[in-house]
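*Asks:* Coordinates for the following, if possible.
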Amino acid sequence: MTIDRVSEILEKLVAFQTISSASNLDLVDWVQTLLTQAGFSVARLPSACGAKAGLLARFGGGAGGVLLSAHTDVVPVEGQAWSRDPFKLARLDDRLYGRGATDMKGFVACVLAHGESLRAHAPDRPVMIALSFDEEVGCRGIPQMIDRIIPFLGRPDLCIVGEPTLMRPAIGHKGKASYHAVCRGTPGHSAMAPKFQNALHLAADLIMALRAEQARLIADGARDGDCEPPFSTVHAGIMQGGKALNIVPDRADVDFEIRHLAAERPADILENIRAGLPDGIEIIETGAYPGLDTDPKDPALRPVMDVLAAPLKLAFGTEAGFFSRLGIPTIVCGPGTMDDGHQPDESIAIDQLVACLGFLKRVTSS
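*Replies:* Below you'll find the predicted structure:
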């Protein structure tokens, strides 16, 4: 298990163009073969559409163990000013460049390289791997897999989700729920505008309700000083409506989200938003993932806390809350920083991959 092998694996992973809008099956095929040859028991979990798949793998017998979790999809490169081929790994000085190098194929490469070494240095406890799909579009893949985790892998003592944290253990982040609102009015000539229901006016009412709820959350909502910002947030990202200036619009659409602290439920926040709205607005949930709030004093985290820096909480969301909901003590910890993720010329420092390899060796052997 060397950094050269990690680089070889990462080069292969980056070459698979697993943008969320595309299939990841070629990558899954390759990883399945690698893990099977390394002595893992492997289960392939097709997506509902059949164009993608997740993967579960286990090495070793007995109870407990460590589960290493990652997603296989990456964000698009269109519209970004890359100075090199984003799907061909390149090394410059002490960094490796390529789409997904940081988020989060660098971690996957470390996990696979470590997995190949287990036959020669068998761990005392099982080592498990979960690779998902469609994380970058709202954690839509892991809900299709989560019910198979424990039946196939067993119940691990600890789950590590390898999103980039500069190898610091993250014990919490906000949950998120996203919504699409359809505001329905009645069309008519703008010369008689007051006689008709203007869908854009309904959308404006919704926007004002979102702003009012945000003000309430800032003033009276729950607080977590380890999060930034330290309160739940409400955000409208897209509003569309209207076809011509002289026609009263009969439809407007608004997409918005709630990012909530562990102490608050998005359903309660949404109810506050709905309370003052007029008729004619339909709100549909389009996606959600739970937050993470792990007790840093949980004994299961001791192997992690003994070798890493002080824990932190993240501003971005991950799949970790799904594993936590199963009762598995879960942290987020991986190489690189999200400051480099999703960017043109995405890259990761080689010393971060070295640190990740050493961490995996320690945490799976303790």
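*Asks:* going forward, measure contacts between C-alpha atoms and count neighbours the same way
*Replies:* OK.
*Asks:* can you map out the strands along the stretch 251-366 of the chain?
*Replies:* 251-260, 281-289, 292-293, 312-314, 330-332, 347-349 (DSSP state E, counting those that start in this stretch).
*Asks:* All the helices of the chain, in order from the start?
*Replies:* 3-15, 25-37, 106-117, 149-153, 199-220, 266-275, 302-305, 320-325, 350-365 (DSSP state H).
*Asks:* most tightly surrounded among these?
*Replies:* For these, average neighbour numbers computed from mean count of other Cα atoms under 10 Å are highest in helix 106-117, which has a mean of 24.
*Asks:* distance of Ile283 from Met239?
*Replies:* According to Cα to Cα, to the nearest Å, Ile283 and Met239 sit 13 Å apart.
*Asks:* got the strands of the stretch 251-366 of the chain as a markdown table, with distance to Val127 and mean neighbour count columns?
*Replies:* Putting those into a markdown table (distance: least, Cα to Cα, whole Å; neighbours: other Cα atoms under 10 Å) gives the following:
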| stretch | distance to Val127 | mean neighbour count |
| --- | --- | --- |
| strand 251-260 | 32 | 22 |
| strand 281-289 | 25 | 16 |
| strand 292-293 | 22 | 25 |
| strand 312-314 | 25 | 19 |
| strand 330-332 | 15 | 30 |
| strand 347-349 | 25 | 25 |
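*Asks:* I have a second one here; can you model it like the first so I can compare?
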Amino acid sequence: MDAMHRTEGLLGQLIAYPTVSADSNRGLIDWAADHLTHLGARCEVMQDDTGTKANLWATFGPEEDGGLVLSGHSDVVPAEEPNWTSDPFTMVERDDNLYGRGSCDMKGFIACVMAMAPEFAGWELKKPIHIALTYDEEVGCYGARDLVAALTQKGVRPAMALLGEPTLMRVIDGHKGCCEYTTHFHGREGHASAPDKGVNAASYATRYASKLLSLEAELRGRAPADSPFDPPWSTINIGRITAGAARNVIASQAEIEWEMRPVTPRDTVQVLAEIDRYGAELLAEMQARDPAANVLREVIGEVAGLVPEDRNRMAEIACALTGANGCDVVSFGTEAGLFQSLGTQCVVCGPGSIEQAHRADEFVARSELAACLDMLAGVQRYMV
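*Replies:* Got it, this is the predicted structure:
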């Protein structure tokens, strides 16, 4: 059976595991660990505190520093869109495209890596090839953060990492960070006819949201002149505001879910310092009326961006293998910045289009999988 047929079969198996971030990924991880162990890989399943989630770290080749990581996240977003034309967790082929939740984001890449594993096992590797499968990328890159911490503790530092997020096989060496927060407002309920007897959490949340919008406008005005991103500035988005019980009740609770995608770490520091200072001002006003009032900014996830490097061996290899004339950047976030924090040189390059991710009838084209397999096969010349 050739690599393409293996890939299609493996992709069907991977899609059949409904690894939505809110649920366990252990079925997929345990299956992958068993599959790779039988091929001769040294596998470690690293579970989280609950035991329901786990990362997989598998290694072919010598036990030494350096080498290459092929990394993908195992979790997918929910398949709750009403306009799916087939079962999201059963792979379907139409017009040379393979449909199913996670087919492009990013089980297509994982299937390619798993299909190439017998080849990795047969190569006389001078440096290790690691396969990393992580959990909860879609909700904050929690698995990758735990994996990087574990590798740091073990003293393992791979030289290069290839993350197979869907880029239509373009080589990406830079992307913005992604910082996600929920700010909670706790006031005091009361009847709307006596507003001075309550502390209106909705009103204070509205003022906080206005401050975020003013900060977003400031970020637009200080985009780096050489920023390669589109848009070139750091962005702030208010995604969801919830508050109150009824129009004639003073809202005792409110929440703002918001995110920032920084171009530079400096923007992150400045925005958080300013919004926390403003939050403290609001809190002082609220507690002057009720000492039990509170404002709390909860960190959902803070994922570093991938910073382009002048000398990046992984980028050179990926461009040589794909025929790319150079690297590009994207505005969506990945786990690459976490690997970069180890001193690992990283790129993002994988099959499928990000435009197909997180939508009904998600698919990956067979031609994209074939291109990915060609890239992975070419890794041999740099590792043996």
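*Asks:* ok, back up a step: which residues do Ile283 and Met239 of the first structure both contact?
*Replies:* Listed as contacting both Ile283 of the first structure and Met239 by Cα atoms under 8 Å, 6 or more residues apart in numbering is no residue at all.
*Asks:* residue contacts, the corresponding residue of the second structure for Glu264 of the first structure?
*Replies:* By TM-score structural alignment, Glu264 of the first structure lines up with Arg266 in the second structure. Residues near Arg266 of the second structure by Cα under 8 Å, 6+ apart: none.
*Asks:* Please apply the same query to Ile171 of the first structure.
*Replies:* Going by Cα under 8 Å, 6+ apart, the list of residues near Ile171 of the first structure reads 292-296, 311-313, 330-332.
*Asks:* what's stretch 76-84 of the first structure aligned against in the second structure?
*Replies:* By TM-score structural alignment, stretch 76-84 of the first structure lines up with residues 78-86 in the second structure.
*Asks:* make that stretch 172-179 of the first structure, sorry
*Replies:* Going by TM-score structural alignment: stretch 172-179 of the first structure matches residues 174-181.
*Asks:* you'd agree Glu135 of the first structure is up against Gln144?
*Replies:* No: the pair Glu135 of the first structure / Gln144 is not scored as a contact, 11.5 Å apart, by Cα atoms under 8 Å.
*Asks:* Show me which of those two is the more surrounded one.
*Replies:* Neighbour tally, Glu135 of the first structure and Gln144, criterion other Cα atoms under 10 Å: the higher count belongs to Glu135, 20 against 17.
*Asks:* Just tell me what the more buried one corresponds to in the second structure.
*Replies:* Aligned partner of Glu135 of the first structure by TM-score structural alignment: Glu137.
*Asks:* Enumerate every residue touching that match.
*Replies:* 21, 73, 75, 143-144, 334-335.
*Asks:* One more: Pro303 of the first structure?
*Replies:* Neighbours of Pro303 of the first structure in contact, by Cα under 8 Å, 6+ apart: 362-363, 366.
*Asks:* rerun at 6 Å
*Replies:* Val363 (Cα atoms under 6 Å, 6 or more residues apart in numbering).
*Asks:* same question, Gly321 of the first structure
*Replies:* Gly321 of the first structure neighbours (Cα under 6 Å, 6+ apart): 290-292.
*Asks:* With Trp30 of the first structure instead?
*Replies:* So Trp30 of the first structure contacts nothing (Cα under 6 Å, 6+ apart).
*Asks:* Quick check: the gap between the closest residue to Ala43 of the first structure other than its chain neighbours and Ser132 of the first structure.
*Replies:* The shortest distance from Ala43 of the first structure to any residue other than its chain neighbours is 5.1 Å, reached at Leu56 (Cα to Cα, 6 or more residues apart in numbering). For Leu56 of the first structure, the distance to Ser132 of the first structure equals 9 Å [Cα to Cα].
*Asks:* More neighbours: those two, which one.
*Replies:* Ser132 (29 against 24).
*Asks:* For that one, give its distance to Pro230 of the first structure.
*Replies:* 30 Å.
*Asks:* just Leu55 of the first structure next, same as before
*Replies:* Where Pro230 of the first structure is concerned, Leu55 of the first structure sits at a distance of 35 Å (Cα to Cα).
*Asks:* between these two, who's got more neighbours?
*Replies:* Shown here are Leu55 of the first structure and Pro230; by other Cα under 10 Å, Leu55 has more neighbours (22 against 17).
*Asks:* My guess is the more buried one contacts Arg44. True?
*Replies:* Yes: if you go by Cα atoms under 6 Å, Leu55 of the first structure and Arg44 touch, sitting 4.7 Å apart.
*Asks:* related to what we said a few turns ago, now for the strands of the stretch 251-366 of the first structure, which one comes closest to Phe40 of the first structure?
*Replies:* Closest of these to Phe40 of the first structure is strand 330-332, at 22.3 Å (criterion: Cα to Cα).
*Asks:* Superposed on the second structure, what's the mean shift for that closest one?
*Replies:* Comparison of strand 330-332 of the first structure with the second structure after fitting gives an average deviation of 0.8 Å (mean Cα distance after the TM-score superposition for the first structure).
*Asks:* Which part of the second structure matches that strand?
*Replies:* Going by TM-score structural alignment: strand 330-332 of the first structure matches residues 346-348.
*Asks:* Quick one: map Pro158 of the second structure onto the first structure.
*Replies:* So, by TM-score structural alignment, Pro158 of the second structure is matched to Pro156.
*Asks:* any idea how far Ala177 of the first structure is from its match?
*Replies:* 28 Å.
*Asks:* Next: Leu118 of the first structure.
*Replies:* Distance from Leu118 of the first structure to Ala177 of the first structure, by Cα to Cα: 39 Å.
*Asks:* Then Glu213 of the first structure?
*Replies:* 15 Å.
*Asks:* and what of Ser347 of the first structure?
*Replies:* From Ser347 of the first structure to Ala177 of the first structure the distance is 30 Å (Cα to Cα).
*Asks:* quick revisit: now flag whichever of the contacts of Glu137 of the second structure is closest to Ala33 of the second structure.
*Replies:* Distances from Ala33 of the second structure to the contacts of Glu137 of the second structure, taken by Cα to Cα, are shortest for His73, at 14.4 Å.
*Asks:* Now the closest one: closest residue in space that isn't a chain neighbour?
*Replies:* That would be Thr134: by Cα to Cα, 6+ apart, it lies 4.6 Å from His73 of the second structure.
*Asks:* Give me the buried positions along stretch 78-92 of the first structure.
*Replies:* Of all the residues in stretch 78-92 of the first structure, those buried under the rule 16 or more other Cα atoms under 10 Å are 86-90.
*Asks:* I meant to write stretch 342-351 of the second structure there.
*Replies:* Applying 16+ other Cα under 10 Å to stretch 342-351 of the second structure flags 342, 344-351 as buried.
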